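>>> Let me see the structure of the following:
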Amino acid sequence: MSRQPLGTALVTGASTGLGSVYGDRLAHRGHDLILVARDAGRMEALATQLRAGTGRAVEVLPADLTDPAALARVADRLATDPVVTLLVNNAGMSMKGGLLDNGPAEVQRLIALNVTAPTLLAGAAAKAFVARRSGTIVNIASVLAVAPEAYDGVYSGSKAFILNLSLSLAGKLREAGVHVQAVLPGATRTEIWERSGTDLNAFPAEKVMEAGDLVDAALLGLDRGETVTIPPLADEAQWTSYNAARLAMGPNLSRRDVASRYRPTT
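Prediction:
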């Protein structure tokens, strides 16, 4: 009996780090690939290796996702190519230093790559997948989405946006047969640290996960149907309690009357 075709996975930030590992793992699972990143040379090397090792079709689609025209081309591919069944929204960046150390151009570039690009790509994929009543969107966020005090607020805020986007989409698209997963890595050994001027070797060794381990755990979470996957978190009850507390606040967040704790006392 032949296996059900898995279709094509489009992976952003695929030239290195988590994106290249996702490409490797998904090809070995039986997906054809569309690799998206700026570095065409590194993607071609990965594509050659994966074609030889897995027999899958691997297309290289060079694109700088901070460029609106390039982003539109990738979004159009998601919207119009019926063989694409999985989007891995992985491309991202951090800055050297924080908000006080950078100018408008650096901040705008981070927002363009970490917020605007994944939002538009997720939207394009979601519309196409809903029309076919099938498909998967994986958004790479960060544990900093729930720990903003631990790092610069621009980066952690961009990842909180991705978590919020994922939770909202997951609830809205579930009945249409579309699964959305947010993956929240902790410190993971990728080039994003070097690019932001951070020495990852200064971190305690037990705090840094290898990229392959992270992606393998994330894919296991995807197989289990998880909406939020936090590979370094050992106690699942901590996330469950956190999320339950958040949801419990929902009915109380919008009321006609000011809460009694904010009323003047006489």
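
>>> hey, let's count contacts and neighbours off CA atoms from now on
Fine.

>>> On the secondary structure side, give me the element for residue 59.
Secondary structure assigned from DSSP states H and E places residue 59 in strand 58-62.

>>> Identify each buried residue in stretch 37-49, please.
For stretch 37-49, the buried set under the neighbour-count rule, 16 or more other Cα atoms under 10 Å, comprises 37-40, 43-44, 46-47.

>>> Can you list the neighbours in contact with that stretch?
For stretch 37-49, contacts defined as Cα atoms under 8 Å, 6 or more residues apart in numbering pick out 12-16, 20, 35-36, 58-65, 91.

>>> how about 10 Å then?
11-16, 19-21, 23-24, 27, 33-36, 50, 53, 55-65, 91 (Cα atoms under 10 Å, 6 or more residues apart in numbering).

>>> picking that back up, which of the buried residues of stretch 37-49 fall in strands?
Counting by DSSP state E, the buried residues of stretch 37-49 place residue 37 in strands.

>>> Tabulate the buried residues of stretch 37-49 (JSON lines), appending distance to residue 250.
Shown next, in JSON lines, are the buried residues of stretch 37-49 (distance: Cα to Cα, whole Å):
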{"residue": "37", "distance to residue 250": "39"}
{"residue": "38", "distance to residue 250": "41"}
{"residue": "39", "distance to residue 250": "44"}
{"residue": "40", "distance to residue 250": "46"}
{"residue": "43", "distance to residue 250": "44"}
{"residue": "44", "distance to residue 250": "48"}
{"residue": "46", "distance to residue 250": "45"}
{"residue": "47", "distance to residue 250": "46"}
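
>>> Which ones among the buried residues of stretch 37-49 lie within helices?
Among the buried residues of stretch 37-49, the subset assigned to helices under DSSP state H consists of 40, 43-44, 46-47.

>>> Closest to residue 141 out of the residues you listed?
The nearest member of these to residue 141, counting by Cα to Cα, is residue 43 at 22.5 Å.

>>> coming back round to it: now the strand holding residue 59, how far from the centre of its chain.
Chain-centre distance of strand 58-62: 19 Å, with Cα atoms, centre = their mean, to the nearest Å.

>>> this one next, for a side-by-side:
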Amino acid sequence: MTQQTNKGTALITGASSGIGAIYADRLAARGYELILVARNETRLHEVADRVEQAHGRKVTIVQADLGERDDLARVEGILKSDPAITLLVNNAGFGGVTPLLESNVDRMEQMIDINVTAPTRLTYAAAPAFVARGGGTIINIASIVAVGVEILNGVYGASKAYVLALTQSLHYELADKGIRAQAVLPGATATEFWDTAGLSHANLPAAMVMRAEDMVDAALAGLDQGEVVTIPPLQDGNDWIEYEATRRALSQRFAHSMPGTRYLVAAAA
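Take a look at the predicted model:
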């Protein structure tokens, strides 16, 4: 049984299986009490029992569908009111592999509700509370499709690009107020995510599929190293540093009252 100083309480969404369940185990081992949120109450109890037996930490479960406004509001209320919460893991989400013309728009709207609206509202609940409490950490699970938008379904890629941008903005605005923000961009990971998306990870080349345990351990190592963006499958971290430097430099070139000359030439023609 793990014995460490209590680091407060971590609230984890999508905690009944896969990445969320592994975060539950790893964070309990690091000294956190837990609040686990997911739709499947039976599986939540199973995760809670395993964590309590392995680490002796208090685990509270909250059965909630974050696509339902009342359930989402209930979790927001917990983040606002529980002074013990020091860490939020926005992990709940689902994806898709079908192209636009083969996708159901109602299903895409549900994806936006879970992947965009829910983490936004939970972040807006947690961040002011963390500032008032003197500090806190927000971990947002994005995806490599936030950068590689051509890889999977476009709405999924757009939703994860949103999560990445939100996290970077949080760091920019709140780092000096004691708030840590981390975006985690997994690649193909061996979880049930792929079955929900419509393509089992068993159909992918084994060399590109990471174990979920390895992904979470790498993400937490990135957090320990102070990373704002952690990409577990990226072999050379300097690639991201250079990419970010280029993006930042480009963003400084937009403050002009006149269009670029290429457009003026086209207009004259």
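
>>> Please work out the TM-score for the two chains.
For this chain pair, the superposition-based TM-score is 0.96 by TM-score structural alignment, normalised by the length of structure 1; 265 aligned residues with a Cα RMSD of 1.3 Å.

>>> rewinding a little: quick check on the contacts of stretch 37-49 of structure 1: which are buried?
Among these, the ones that count as buried by 16+ other Cα under 10 Å are 11-16, 19-21, 23-24, 27, 33-36, 50, 56-65, 91.

>>> Just the strands from structure 1, written as ranges.
For structure 1, applying DSSP E gives strands covering 8-12, 32-37, 58-62, 84-89, 135-140, 178-183, 188-189, 209-210, 228-229.

>>> Tabulate those strands (TSV), appending distance to residue 252 of structure 1.
Formatted as TSV, these follow (distance: least, Cα to Cα, whole Å):
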stretch	distance to residue 252 of structure 1
strand 8-12	39
strand 32-37	43
strand 58-62	47
strand 84-89	33
strand 135-140	29
strand 178-183	26
strand 188-189	37
strand 209-210	38
strand 228-229	24
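
>>> Which one of those lies nearest to residue 154 of structure 1?
For residue 154 of structure 1, the closest of those is strand 135-140, at 16.0 Å, according to Cα to Cα.

>>> after superposition, how close is the closest one to structure 2?
If you overlay the two and look at strand 135-140 of structure 1, the average distance to its match in structure 2 is 0.2 Å (mean Cα distance after the TM-score superposition for structure 1).

>>> Make TSV from the ones in helices among the buried residues of stretch 37-49 of structure 1 and add distance to residue 143 of structure 1 to it.
Below are these laid out as TSV (distance: Cα to Cα, whole Å):
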residue	distance to residue 143 of structure 1
40	30
43	27
44	31
46	28
47	30
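
>>> out of those residues, who's nearest residue 164 of structure 1?
Using Cα to Cα, those come closest to residue 164 of structure 1 at residue 43, 30.2 Å.

>>> pretty sure residue 137 of structure 2 contacts residue 167?
No - between residue 137 of structure 2 and residue 167 there is no contact under Cα atoms under 10 Å: 11.1 Å.

>>> which one of the two has more residues nearby?
Remark: of residue 137 of structure 2 and residue 167, residue 167 carries more neighbours, 25 against 21, as counted by other Cα atoms under 10 Å.

>>> Tell me how many other residues crowd residue 100 of structure 2.
Residues lying near residue 100 of structure 2 (other Cα under 10 Å) number 12.

>>> Same question for residue 187 of structure 1.
Under the criterion other Cα under 10 Å, the count of neighbours that residue 187 of structure 1 has is 20.

>>> whereabouts in structure 2 does the strand holding residue 59 of structure 1 align?
The aligned range for strand 58-62 of structure 1 in structure 2 is 59-63, by TM-score structural alignment.

>>> Can you state the mean residue-to-residue distance of that stretch versus structure 1?
On superposition with structure 1, the mean distance recorded for stretch 59-63 of structure 2 (mean Cα distance after the TM-score superposition for structure 1) is 0.4 Å.

>>> for stretch 71-81 of structure 2, same thing?
Averaged out, stretch 71-81 of structure 2 is 0.6 Å away (mean Cα distance after the TM-score superposition for structure 1).

>>> Centre of the chain to that stretch, how far?
18 Å.

>>> same for the strand holding residue 59 of structure 1, what does it pack against?
Where contact means 3 or more Cα pairs under 10 Å, 6 or more residues apart in numbering; DSSP states H and E, strand 58-62 of structure 1 is packed against strand 8-12, strand 32-37, helix 40-54, helix 68-80.

>>> is it possible to export these to TSV including distance to residue 246 of structure 1?
Below are those laid out as TSV (distance: least, Cα to Cα, whole Å):
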stretch	distance to residue 246 of structure 1
strand 8-12	31
strand 32-37	35
helix 40-54	40
helix 68-80	32
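
>>> among these, which is nearest residue 196 of structure 1?
Nearest of those (Cα to Cα): strand 32-37, 17.9 Å.

>>> what's the mean deviation for the closest one versus structure 2?
Once fitted to structure 2, strand 32-37 of structure 1 is off its aligned match by 0.3 Å on average (mean Cα distance after the TM-score superposition for structure 1).

>>> what angle do the longest helix along structure 1 and strand 135-140 make?
When structure 1 is scanned for its longest helix (criterion: DSSP H), the result is helix 153-173. Angle, helix 153-173 of structure 1 to strand 135-140, by axes from the mean of the first three to the mean of the last three Cα atoms, to 10 degrees: 160 degrees.

>>> check the fit of helix 153-173 of structure 1 onto structure 2 and give the mean distance.
Comparison of helix 153-173 of structure 1 with structure 2 after fitting gives an average deviation of 0.4 Å (mean Cα distance after the TM-score superposition for structure 1).

>>> Done for today, thanks.
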